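Participant: next input, structure requested:
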Amino acid sequence: MPELPDAGSLPARLTPRDFDHWNDLVTASDDAADREVVAPYTGDAFCTAPESTPDDVATAVADADAAQSRWADRGFDARTDVLERFHDLVLDRREELLDLMQLETGKARGDAYEEVMDVAMTSRYYATRVADQLASERRRGALPLLSTARVHYDPVGVVGIIAPWNYPLTLAVGDALPALLAGNSVVLKPAEETPYTALATVELLREAGLPHDAFQVVTGDGATLGDPLIERVDYVSFTGSTAVGRKIAAKAGEELVDCSLELGGKNPVYVRPDVDVDTAVDRAIGACYTNAGQLCISAERLYVHEDVYDEFSRRFVDAVADLEPGTEYAYGVPVGSLISESQLERVEAHVEDARDHGATVETGGRVRDDVGPYFYAPTVLTDLPRDATAACEETFGPVVNMEPVASDAEAVRKANDTDYGLHACILSGDVDVARAIARDIDAGTISINDGYVTSWAAHDAPMGGMKDSGLGRRHGEDGVVRFTEKKAVSTSRGLPFDPVTGPTDLEAKVLAAGLKLWRHVPFLR
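Facilitator: Down below sits the predicted model:
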């Protein structure tokens, strides 16, 4: 039986009873093994969560499948009502959710707040748009006046979501919302490090009126549960590393199951010579150090035009040196903890390898165990050789490499010199020039004069990666249509020839002449 936390180890708004209730929401057998969940601020386990098994996955998918058609039959209006109530509940219970996210991830409260706002905005966006986005559409038939075609958007069935630990609210539930509104049911496998944020949010969805079986949660190791989930669901949504994404894509292909994957990034920021330097420094810090760098669209490469490099680099390094991490459950802390010892070891290894290759650590470059066991000082590297690990691999921590460039063209070339293509940022005093540069950068989203928020919060625009950064898009119409099967229904009102024997010589000539005429009639094109 899972061990519950001691009340003294929890933020004031959370109680041991909460975790007991959340554990009951997991699809797991009564004799399931337990997994410790660690609080990064202290490095101590504060609770244990049930370990679901492959058999539990089968049960969860079967229950979700049985509930799906009843949920879909409710129609858009009823499903929208649930999401609108959920929107309000998330905002009303935000303080408890913020405490829980900080407890599980060690992130700063401001970073956790972004997740609450994102999920609320996602709910509102799709609740107001999905009926139009998935409405049946009339399309042109094969022959004008003689045939018609309509496209319908049917739910795929059961959507499996495999979520990461870095944004346990946004990336566990944000994709589930459009999937549910499209009439699907969901089986979620949250990261083993952060099960309770997902479970607490599922509880809010049920409180908002979602049928219990329509959203199932299995918890435990992804390597154990991933394949059994993909084998049984009708669609897979995954956010995480490129290495794991390749395995999921291969398994999905084997099962002929469609999937969307948001994967790794090595995202650049380009600072043009026409910037206001003070503003650019603030925007660059937000781009690089939000969530201690544990954000798929955060920046790890900073290219600064040589005309402003000296001034910008001096101010940037000074500002980064002033970023003081903390463990408070309160706003105002700029940088939180890394998630785990293994993540800390990865960041340390990247920085030490950079030093070994001759890079200069301008600030940071050390563990901040005076604050907590997994804290790492925000770090700026310069003179980083191309063969250093931190130059080409995603660090996923508070580390950025800064270097000068001589022109826009050089900045674009260096920005594109990577296997990844998730996000980029351009800081410029001339928006038109920045937009032109953006067209040449190989990235799925590009923010101008902002680190990432304008892209992340643009819920009407698609978001995803190019190259090794993934497949498919979330947000916008793309973000909900992916969870549907397009069904085309065509109707004949009579053919101009016998459908069995085909046209006569005269009918063939008339049809060919008609097609040539058709090309010149605008309203028939």
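Participant: make it CA atoms for all contacts and neighbour counts henceforth
Facilitator: Noted.
Participant: just the strands in the stretch 251-400 of the chain please.
Facilitator: 258-262, 267-271, 299-305, 360-363, 379-382, 399-405 (DSSP state E, counting those that start in this stretch).
Participant: of those, which stretch is the most buried?
Facilitator: strand 267-271 (a mean of 30; mean count of other Cα atoms under 10 Å).
Participant: give me the nearest residue to the most centrally placed residue in the chain, chain neighbours excluded.
Facilitator: The centroid of the chain falls nearest to residue 171 when counting by Cα atoms, centre = their mean (5.1 Å). Nearest non-adjacent residue to residue 171, counting by Cα to Cα, 6 or more residues apart in numbering: residue 163, 5.9 Å away.
Participant: now residue 227
Facilitator: residue 251 (7.1 Å).
Participant: quick one: residues contacting the nearest residue to residue 242 once chain neighbours are set aside.
Facilitator: Nearest residue to residue 242, sequence neighbours excluded (Cα to Cα, 6+ apart): residue 263, at 4.9 Å. By Cα atoms under 8 Å, 6 or more residues apart in numbering, the contact set of residue 263 is 239, 240, 241, 242, 245, 296, 422, 465, 468, 469, 470.
Participant: how about 10 Å then?
Facilitator: Contacts for residue 263 (Cα atoms under 10 Å, 6 or more residues apart in numbering) come out as 238-246, 296-297, 420-422, 464-471.
Participant: then residue 343?
Facilitator: Counted by Cα under 10 Å, 6+ apart, residue 343 has contacts 294, 349, 374, 395, 396, 397.
Participant: the fifth one - how many residues pack around it?
Facilitator: Residue neighbour count, defined by other Cα atoms under 10 Å, stands at 28 for residue 396.
Participant: so it touches residue 266, yeah?
Facilitator: Yes. With contacts counted by Cα atoms under 10 Å, residue 396 reaches residue 266, the gap being 9.0 Å.
Participant: what do those two both touch?
Facilitator: With Cα under 10 Å, 6+ apart as the test, residue 396 and residue 266 both reach 296, 297, 298, 299, 300, 390.
Participant: for comparison, sequence B:
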Amino acid sequence: MAIPTADERIFSPTIAERLAARVTADGDASAAISAPATGEPLATLPISGPDDVHAAYARAREAQRAWAEVPVSERARPFLRMVDELVDRRDEILDIIQLETGKARRHAYEEFLDVALCSLYYARRARRLLRPRRRQGAFPLATRTRELRRPKGVIGLISPWNYPFSLGVSDIVPALLAGNAVVHKPDTQTALSSLWALDLLVSLGMPADIWQIVLGEPAEIGDPLLDNADYVAFTGSTRGGRAVAEKAAPRLVGYSLELGGKNPMIVLPDADIDRTVRGAVRACFTNSGQLCISIERLYVHEDVYDTFVPKFAERVGKMKLGTGFGYDVEMGSMTYQRQLDAVAAQVDQAVERGATLLAGGKPRPDIGPLFFEPTVLADVTGEMDLCAGETFGPVVSVYRYRDEEEAIALANDTAYGLNASIWTKDVARGRRVAARIQAGTVNVNEGYGAAFASYDAPMGGMKQSGVGRRHGAEGLLKYTEAQTVSSQHLVELEPPARIEYGKYANGLAMAIKLMKRLHIK
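Facilitator: The predicted structure follows:
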């Protein structure tokens, strides 16, 4: 199925013009973006300057004061309405995601699912997560203590180009539900999906000013974006995360960072080979491998290596690449020329230094300007750049291992720790191995989706893969300040005038033992 023409698809220049008006930008600067899969013009978007960022924060801060006073159940209403609208209008947002990223429709669909399900999770649970909680006081009965949750203020949020709808909206929803406003900088190439979501939410009753979108290069607007934030949420490269941390540290501003990964998959000797092949294809090549939690290292037990690897390579070689808007396309385009060049350079260097090419290995300009074949390499060694560094493209290297201890050691031999995958028929064994992997999420008999889509559990990275978590209670509470309010009753925290301090102190000391025996403390 060929990519629809401008007259056939839902997205149109009229929609692009309406969405562009949502950018906070008052100057004449603009950027023309094209569809990566075909190179055709897509939209022209305003570019923000430093003054626009300051103005965005001023508007957001003013709006946030009123928004924080709205009861949580009322704050949730636009987001609950959004879930239904997303389902009903999914073809519209899927078209936009595909057009701005070049990814296959099945991978755009994952973004739709993530935003719908994550938004529903937080809209249903925000009131419970944010309610005041009774805590044990200093003295039983005499000290009454409550923990309150207050919004941080205005969140500075930077989202990446690879999953623009998912990694933008799914982080913004909990921040807004917590009573904050957000100044959001998506990547300019993939800003349309965030602008679409903002436009939709405003139509559903969300105050317009609590979510501001600015566009521009970090060198131009990065400083005002970070300097005005009360908290920073960043998803991107490890190098970019360090820059955010260095900028936030002098101001003692909190931050969460979801960064890079060099994610391993371990195929245990009892794994179902056919199921594992299917799972590995999706784990390695979703969104052309431009996924921070995709698999780049595949460790296969020596007993099944010679069965699994040829089947895997054969299946990869038969993957359907294309620009179509149908679900039959298995892998779409890469998004940026610079990323395609980096991937090609890593593959070429590895082959030149002795790696064995089992599938793929080259660009496919005959399909589209930014297509690269899904690639499988063996005999990858430490002097090759793709051995340890994040590739972030449709490339996986396969390795043979002897026993479980070696597999775990190899999986953990990395500066990263974002995601991992274990394949086995013995799920209990898989969970035992998973618990020894140094990664924020580990999936058993799945590549990445089982853990990522478990919204009640935290998701994030260990080591150089990040700081903090999205999803779960922490994914919302990180956007709040915890405040303790205690009131003292009946008993004062100092001795009455008629009792000398020494006797009072001895009495308190003995009370500790008594409370321990009675399990009061």
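Participant: neighbours of the residue nearest to residue 171 of structure 1, how many?
Facilitator: Residue 163 of structure 1, neighbours per other Cα under 10 Å, totals 27.
Participant: wait, what's in contact with the aligned partner of it in structure 2?
Facilitator: Aligned by TM-score structural alignment, residue 163 of structure 1 pairs with residue 159 of structure 2. Contacts for residue 159 of structure 2 (Cα under 10 Å, 6+ apart) come out as 165-169, 171-172, 184-187, 190-191, 194, 233-236.
Participant: just the buried members of those?
Facilitator: Among those, those scoring as buried are 165-169, 171-172, 184-187, 190-191, 194, 233-236 (criterion: 16 or more other Cα atoms under 10 Å).
Participant: tell me which of those fall in helices.
Facilitator: 165, 166, 167, 168, 169, 171, 172, 194 (DSSP state H).
Participant: among those residues, which one lies nearest to residue 408 of structure 2?
Facilitator: Nearest to residue 408 of structure 2, judged by Cα to Cα, of these is residue 167 at 29.7 Å.
Participant: now for the ones in helices among the buried ones among the contacts of residue 159 of structure 2: which two are most distant?
Facilitator: 171 and 194 (11.4 Å).
Participant: residue in structure 1 paired with residue 387 of structure 2?
Facilitator: Under the alignment by TM-score structural alignment, residue 387 of structure 2 pairs with residue 391 in structure 1.
Participant: quick check: that match touching residue 385?
Facilitator: Yes. Residue 391 of structure 1 lies in contact with residue 385 (Cα under 10 Å); the separation is 7.0 Å.
Participant: of these two, give the one with the bigger neighbour count.
Facilitator: Counted by other Cα under 10 Å, residue 391 of structure 1 and residue 385 do not tie: residue 391 has more neighbours, with 19 against 15.
Participant: the more buried one: what's it in contact with?
Facilitator: 266, 300, 301, 350, 354, 384, 385, 400, 401, 418.
Participant: am I right that the last one sits in a strand?
Facilitator: No. Applying DSSP: H, G, I helix; E, B strand; the rest coil, one finds residue 418 of structure 1 to be coil, outside a strand.
Participant: number of residues surrounding it?
Facilitator: Neighbours of residue 418 of structure 1 using other Cα under 10 Å come to 18.
Participant: residue in structure 2 paired with it?
Facilitator: Checking TM-score structural alignment: residue 418 of structure 1 goes with residue 414.
Participant: quick check: that match touching residue 263?
Facilitator: Yes. Applying Cα under 10 Å, one finds residue 414 of structure 2 in contact with residue 263, separated by 9.0 Å.
Participant: in stretch 348-362 of structure 1, which residues are buried?
Facilitator: Neighbour-count burial for stretch 348-362 of structure 1 [16+ other Cα under 10 Å]: 348, 350, 351, 352, 353, 354, 355, 357, 359, 360, 361, 362.
Participant: map the fifth one across to structure 2 for me.
Facilitator: Taking TM-score structural alignment, residue 353 of structure 1 has residue 349 as its aligned residue in structure 2.
Participant: and the gap between the aligned partner of residue 502 of structure 2 in structure 1 and residue 445 of structure 1?
Facilitator: Taking TM-score structural alignment, the alignment pairs residue 502 of structure 2 with residue 505 from structure 1. Residue 505 of structure 1 sits at a distance of 55 Å from residue 445 of structure 1 (criterion: Cα to Cα, to the nearest Å).
Participant: and those two? which has more neighbours close in?
Facilitator: More neighbours surround residue 445 than the other of residue 505 of structure 1 and residue 445, with 23 against 9 (other Cα under 10 Å).
Participant: just give the nearest non-adjacent residue to the more buried one, would you?
Facilitator: Using Cα to Cα, 6+ apart and skipping the chain neighbours, the partner closest in space to residue 445 of structure 1 is residue 423 (4.9 Å).
Participant: tell me how far that neighbour lies from residue 203 of structure 1.
Facilitator: In terms of Cα to Cα, residue 423 of structure 1 sits 33 Å off from residue 203 of structure 1.
Participant: with neighbour numbers in mind, choose between the two.
Facilitator: residue 423 (30 against 18).
Participant: so the more buried one is in contact with residue 268, correct?
Facilitator: Yes. Using Cα under 10 Å, residue 423 of structure 1 is in contact with residue 268, at 7.4 Å.
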